[in-house]
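>>> predicted model and sequence below, questions to follow.
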Amino acid sequence: MTISKQSTTHLMLFVIMIVAGFSFPTHATSIKELNKSDRVVIKTWLSEPANKDTSLKTPRYAVNEQIILYIEVATPRWFTSGTRIANIEIPNVVTKQRNTLATNFTERKDGITWSHQRWEITLYPQEKGRFVVPSTEVNIEVSREGGGNVSGTLYSTPQQFTAAIPSGLLTDDQTWVSGRNLSIDQQWNRSSEELKVGDTITRTLTIRGEDTLAMLLPNIINSSSSNEYQSYPQPNQLSDSQTRGDYFSERKESSVYVLQAGGDLTFPAYQLTWWDLDSQQLKTIEVAGETVKVSHTFQSWLKAYWTFILGGSASVIFIGFVVVRIRHYYKTHPLPAWWIYSRAVKQGQWSQVRVLLYRVLRQQHQQLELKKHSQVNEWQQDSTDFQSEKVTVSLSRAVWKKVNVLSSPLIALFTRLTPKRALPQLDKYREHYLAKNTDVQEKSHKTKE
């Protein structure tokens, strides 16, 4: 049987296709087949804890400590498109892919050059406990032998870790942060050199740190206002960056104070508590306060002292009214005895001084002799000197104070203003009645006995 040339050609092509199918079984048609044949490899691991504790099977980190999740994909071929990693969500853990580009490098293994893509995702546990990083979806596209590309999805290996509060001096309610090389820079800006009420002061704090996140750096400036100033907080400026594997964060916060009162105004000091991952110690950064001198405007001076002004004005008006009333009163009434006595002593009119003193002695004590007012030796000597030429200004004033029970002007004024009884003679009858009633009761008591 004769075979034509065309039939022979078709037969040869069919045989070549069959042989090619058996000769290249490794030309996989999916990423999963490449992964099974170790032509695409994916690895996942966590960064080493700052405490360097390798005795634990599950790594333990400090709360707020930066943990780096590494996802690395390798192939002996080459990547024809960018690898894409799905978002990672873990309860009570802040996750952030700070570098949007993977680290690309090559490595020779058994004489074959492998291409690598390494991704870094930072994790920040917000409370103590055990956490699980779930299996993460990774979309890959690589070239295959014989031409063409293969794309598909692989999944990373789940990772576990624990987080703990690093110091017994810290509590769950306390505000603090973990990191490296934290620092705070403070700036004050005034609207004018000579401050007065209505001017402004801007306070700016810049917090910088490594291996942390800007959103985790705590607010420091208290935005509350007072009677001395009105506070207007400005929007915070957050910045995160990465340079050659080092992570830097910066938080800038500021507040504008409008001065409301004059005098010395004091702005409070602050402090930031943080856990140093390098030294494994709790540290505190002190932020100094500021005291400024503010001058009053006329309106602010009135606002600050209006109560004193009102009280002083009322006092002056009241005192003036009292003085006018007293002067008007003494135009039709005799001057008070203490006033006449003091004027006579000042002028050295000793005869009049003695007359005035004996008048007070008779009116207030119903006595006629000065020595009988007191039996004290000192008083006996003073009364003798007072009636002789040894009388002096100081002696006259001392004797007056002892004799005159109304020596104080206020007491004298109160006595004059106290209403007098309409029928003072009734007091005598009242005393007589009480004495008689007492005698009757005593006689009755003796009769019963």
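Sure thing, it's come through.

>>> going forward, measure contacts between C-alpha atoms and count neighbours the same way
Noted.

>>> how far does stretch 382-398 stretch from start to finish?
Terminal residues of stretch 382-398 are spaced 9 Å apart (CA to CA, to the nearest Å).

>>> show me where the chain has its helices.
Secondary structure of the chain by DSSP state H: the helices cover 5-23, 31-36, 298-330, 337-347, 350-365, 377-386, 393-403, 409-417, 426-448.

>>> ok, and what's touching the fourth one?
The one in question is helix 337-347. Contact partners of helix 337-347, identified using CA atoms under 8 Å, 6 or more residues apart in numbering, comprise W350, Q352, V353, L356, L357, V393, S396, S407, P409.

>>> buried subset of these?
Among the contacts of helix 337-347, those classed as buried by 16 or more other CA atoms under 10 Å are W350, V353, L356, L357, S396, S407.

>>> in TSV: the residues you listed, plus distance to A102.
Compiled in TSV, the buried ones among the contacts of helix 337-347 are given as follows (distance: CA to CA, whole Å):
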residue	distance to A102
W350	114
V353	112
L356	112
L357	111
S396	107
S407	100
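
>>> one step back: between the contacts of helix 337-347, which sits nearest I207?
Distance to I207 across those (CA to CA) is lowest for P409, with 69.4 Å.

>>> OK, contacts around that closest one?
Contacts of P409 by CA under 8 Å, 6+ apart are W338.

>>> in the buried ones among the contacts of helix 337-347, find the pair that's most separated.
W350 and S407, at 18.7 Å, using CA to CA across the buried ones among the contacts of helix 337-347.

>>> correct me, but I140 touches R84?
Yes - with contact defined as CA atoms under 8 Å, I140 counts as touching R84 (7.0 Å).

>>> those two: who's more crowded?
Counted by other CA atoms under 10 Å, I140 and R84 do not tie: I140 has more neighbours, with 20 against 15.

>>> which non-adjacent residue is nearest the more buried one?
Computed as CA to CA, 6 or more residues apart in numbering, the closest residue to I140 that is not its neighbour in sequence is T83, at 5.1 Å.

>>> how far away is the one you found from I121?
The gap separating T83 from I121 is 14 Å, by CA to CA.

>>> the helices of the chain: which one's closest to R180?
Judged by CA to CA, the one of the helices of the chain that comes nearest to R180 is helix 31-36, at 39.2 Å.

>>> and for F22, the neighbour number?
For F22, using other CA under 10 Å, the count is 9.

>>> same check on I3?
7.

>>> rewinding a little: the residue nearest to I140 contacts V142, doesn't it?
No - the pair T83 / V142 is not scored as a contact, 9.6 Å apart, by CA under 8 Å.

>>> and the comparison structure, right after this:
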Amino acid sequence: MATVSRFRGSLYALAKWFVLLVVFFSLSCHATTIDDLLSSGRLTIHTNVNHQGIVSVKQPITLRIEVATDRWFSKGSRVGAFTMHDVVIPPVSELAINGSRKIQGQTWVTQTREILLYPMKAGRYQIPSLGVEVSVNSAEGVVEGRVMTSPVTFEVQLPEPLQGIEEFIVSPEASLEIEGMFDIDALYRVGGAVTQVITISAADTPAMMLPELPFSEIPGVSVYHKPSEVLSRSSRGDQLGIRRETRVYIFEEVGEFQLPQQIHYWWDTDDQVLKTLVVPPQKWMVERKAFSWKSLTTDLNWADYGKAIAGLGVILALLWQLFRHRQLLVSQFLMLSHYRERQLKKHFIQAVQQQDYKAACQWLYEFYRLPSDESDTLRSVFSTDKEQSVILEQLFSSAFSAEILGSSPATISLSEAKQLLHRSLPKSLDETGLSAGIRLN
């Protein structure tokens, strides 16, 4: 009997292990995969181009990829990056659009990915098959895998009004704003500067696709171009591209100057009409800065000068003659005593010490004034001395760096500033020292 009992126990143990093995292999053979969910109709994927009507070159179209299941997603779907020839594709958003709908009375959940495409040329395009990573909570647990989309084709046309135009904006709404327009009635001075900011904005257009404003060389005017600001903003699915160009115009010479008209073409996708954004032509006048006796004669003691005249004891007629010619006498006195040069040096050094480098440039300009028939500049005055030329360029950079680049100016040492005063004054300087001056550059 004991032998029979042991035999029965062994049979029971073998039967239990056999059942476990059968269950294990059965589950292994029937494990659910993404392909199983697709083939059984419990997971679907649909791809389409969400655009109606004619697609124009540079007009955005939206590729919609929708994944749906009768269960629910354990995490968001992901679409791998891809490229297309002659198509600009901004980075794909990590956010999916979650939703649900009824299919034959059963609730299905959906995840939709939207990818913007900007075709740059006319023609027929085909979006390749794309891999989409999905994760579904099925009855057997979490099932993950890759689902492939079907290729999608679309046509792009170039509207006839845009034929022959290289640069243009395609948008339902675009605008152009200008800050710092030149005024023909304003009085600009040599050494002065004007900052102009031009901003182009366009809806449904990434900022990188907005055209760069053309640059025109202007003899007699230095133009410093601040790096372009390229901004793309998105709010509730609406995209706005912004391009901002900042330029500083520094006046070097006397005369009349102008900027030509600039025309930027814009294809209005709502009205299907070619429109323009215009920067109007601009003119302005630049004059030489008037000579300031007030700043140069601050230290002159007119009381002592009057006593000196009274001490002469001349007759009233002589006093009257002296009074009539007082400007000439003062000019001669200033010239013989080098008063003007000493005062200009003093103002220049004070401006450098106060880090007012724009004023320092102007005083240096006054110090090296040349006759009106010369066309030399400050750079030409120091062209033979490399060290002084380097210091001069540092002074220019410090004078305009804050206005151009928005940064703090570099400092110029007092010893460096004094080196700029060690050049010989031009021999052609006239007796009054009031001739037209050197240009600030």
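That came through, no problem. Since the structure is predicted, the reported quantities are computational estimates derived from the model, not experimental observations.

>>> rewinding a little: need the helices of the first structure in CSV (columns: distance to F79 of the first structure).
Shown next, in CSV, are these (distance: least, CA to CA, whole Å):
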stretch, distance to F79 of the first structure
helix 5-23, 25
helix 31-36, 12
helix 298-330, 72
helix 337-347, 115
helix 350-365, 121
helix 377-386, 120
helix 393-403, 114
helix 409-417, 106
helix 426-448, 124
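
>>> so which of those comes closest to E48 of the first structure?
Closest to E48 of the first structure of these is helix 31-36 (CA to CA; 27.3 Å).

>>> that closest one corresponds to what range in the second structure?
Under TM-score structural alignment, the match for helix 31-36 of the first structure in the second structure covers residues 34-39.

>>> coming back round to it: T83 and V142 of the first structure: who's more crowded?
Between T83 of the first structure and V142, counting by other CA under 10 Å, V142 is the more crowded of the two (23 against 19).

>>> aligned against the second structure, show me the partner of that one.
That one, V142 of the first structure, aligns with V136 by TM-score structural alignment.

>>> need the nearest residue in space to its match, chain neighbours excluded.
Spatial nearest neighbour of V136 of the second structure, chain neighbours left out: F73 (4.4 Å); criterion: CA to CA, 6+ apart.

>>> return the residues in contact with the counterpart of that neighbour in the first structure.
Under the alignment by TM-score structural alignment, F73 of the second structure pairs with F79 in the first structure. Residues near F79 of the first structure by CA under 8 Å, 6+ apart: S115, I140, E141, V142, S143.

>>> which stretches of the stretch 251-400 of the second structure form strands?
Using DSSP state E, counting those that start in this stretch, the strands of the stretch 251-400 of the second structure run over 255-259, 262-268, 273-279, 282-287.

>>> average distance between the first one and the first structure?
Looking back up the chat, that one is strand 255-259 of the second structure. Superposed on the first structure, strand 255-259 of the second structure shows a mean distance of 3.3 Å to its aligned residues (mean CA distance after the TM-score superposition for the first structure).

>>> what comes up buried for that strand?
F257, L259.

>>> kindly report the same for the last one.
Buried residues in strand 282-287 of the second structure, defined by neighbour count with 16+ other CA under 10 Å: W284, M285, V286, E287.

>>> distance to E374 of the second structure for the residues you listed - can I get that in a markdown table?
Below are these laid out as a markdown table (distance: CA to CA, whole Å):
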| residue | distance to E374 of the second structure |
| --- | --- |
| W284 | 23 |
| M285 | 20 |
| V286 | 17 |
| E287 | 16 |
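
>>> which one of the residues you listed sits closest to T149 of the second structure?
W284 (60.8 Å).

>>> tell me the contacts of the closest residue to R144 of the first structure other than its chain neighbours?
Nearest residue to R144 of the first structure in three dimensions, chain neighbours excluded: V150, at 6.4 Å (CA to CA, 6+ apart). Contacts were defined as CA under 8 Å, 6+ apart; by that measure V150 of the first structure touches T29, S30, I31, E141, V142, S143, R144.

>>> surely the third one touches Y155?
In other words, I31 of the first structure. No - under the criterion of CA under 8 Å, I31 of the first structure is not in contact with Y155, lying 11.3 Å apart.

>>> quick one: which of these two has more around it?
Neighbours per residue, other CA under 10 Å: of I31 of the first structure and Y155, the larger number sits with I31, 23 against 17.

>>> ok, that one to V41 of the first structure distance?
Taking CA to CA, one finds I31 of the first structure at 10 Å from V41 of the first structure.

>>> can you check D199 of the first structure too?
Relative to V41 of the first structure, D199 of the first structure is positioned 65 Å away (CA to CA).

>>> would you mind measuring from A20 of the first structure to G146 of the first structure?
When distance is defined by CA to CA, A20 of the first structure is 11 Å away from G146 of the first structure.

>>> neighbour-wise, which of these two wins?
With other CA under 10 Å as the criterion, A20 of the first structure and G146 differ in neighbour count, and A20 comes out ahead with 11 against 8.

>>> grab the most central residue of the second structure for me.
Computing the C-alpha centroid of the second structure and ranking residues by CA atoms, centre = their mean puts E229 first, at 1.6 Å.

>>> which of the contacts of V150 of the first structure still touch in the second structure?
Using both residues aligned by TM-score structural alignment, their matches' CA atoms under 8 Å, the second structure keeps these contacts from the contacts of V150 of the first structure: S30, I31, E141, V142, S143, R144.

>>> let me know the closest of these to V15 of the first structure.
Distances from V15 of the first structure to these, taken by CA to CA, are shortest for R144, at 23.9 Å.

>>> these two touch, right, the closest one and P76?
No - with contact defined as CA under 8 Å, R144 of the first structure and P76 do not form a contacting pair (9.7 Å).

>>> quick revisit: take the contacts of V150 of the first structure and keep only those in strands.
E141, V142, S143 (DSSP state E).

>>> dump those to CSV, plus distance to Y232 of the first structure.
Converted to CSV, these look like this (distance: CA to CA, whole Å):
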residue, distance to Y232 of the first structure
E141, 52
V142, 55
S143, 58
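
>>> quick one, strands of the stretch 101-250 of the second structure?
106-119, 123-127, 131-138, 141-148, 152-156, 168-171, 174-179, 187-189, 193-203, 221-235, 238-251.
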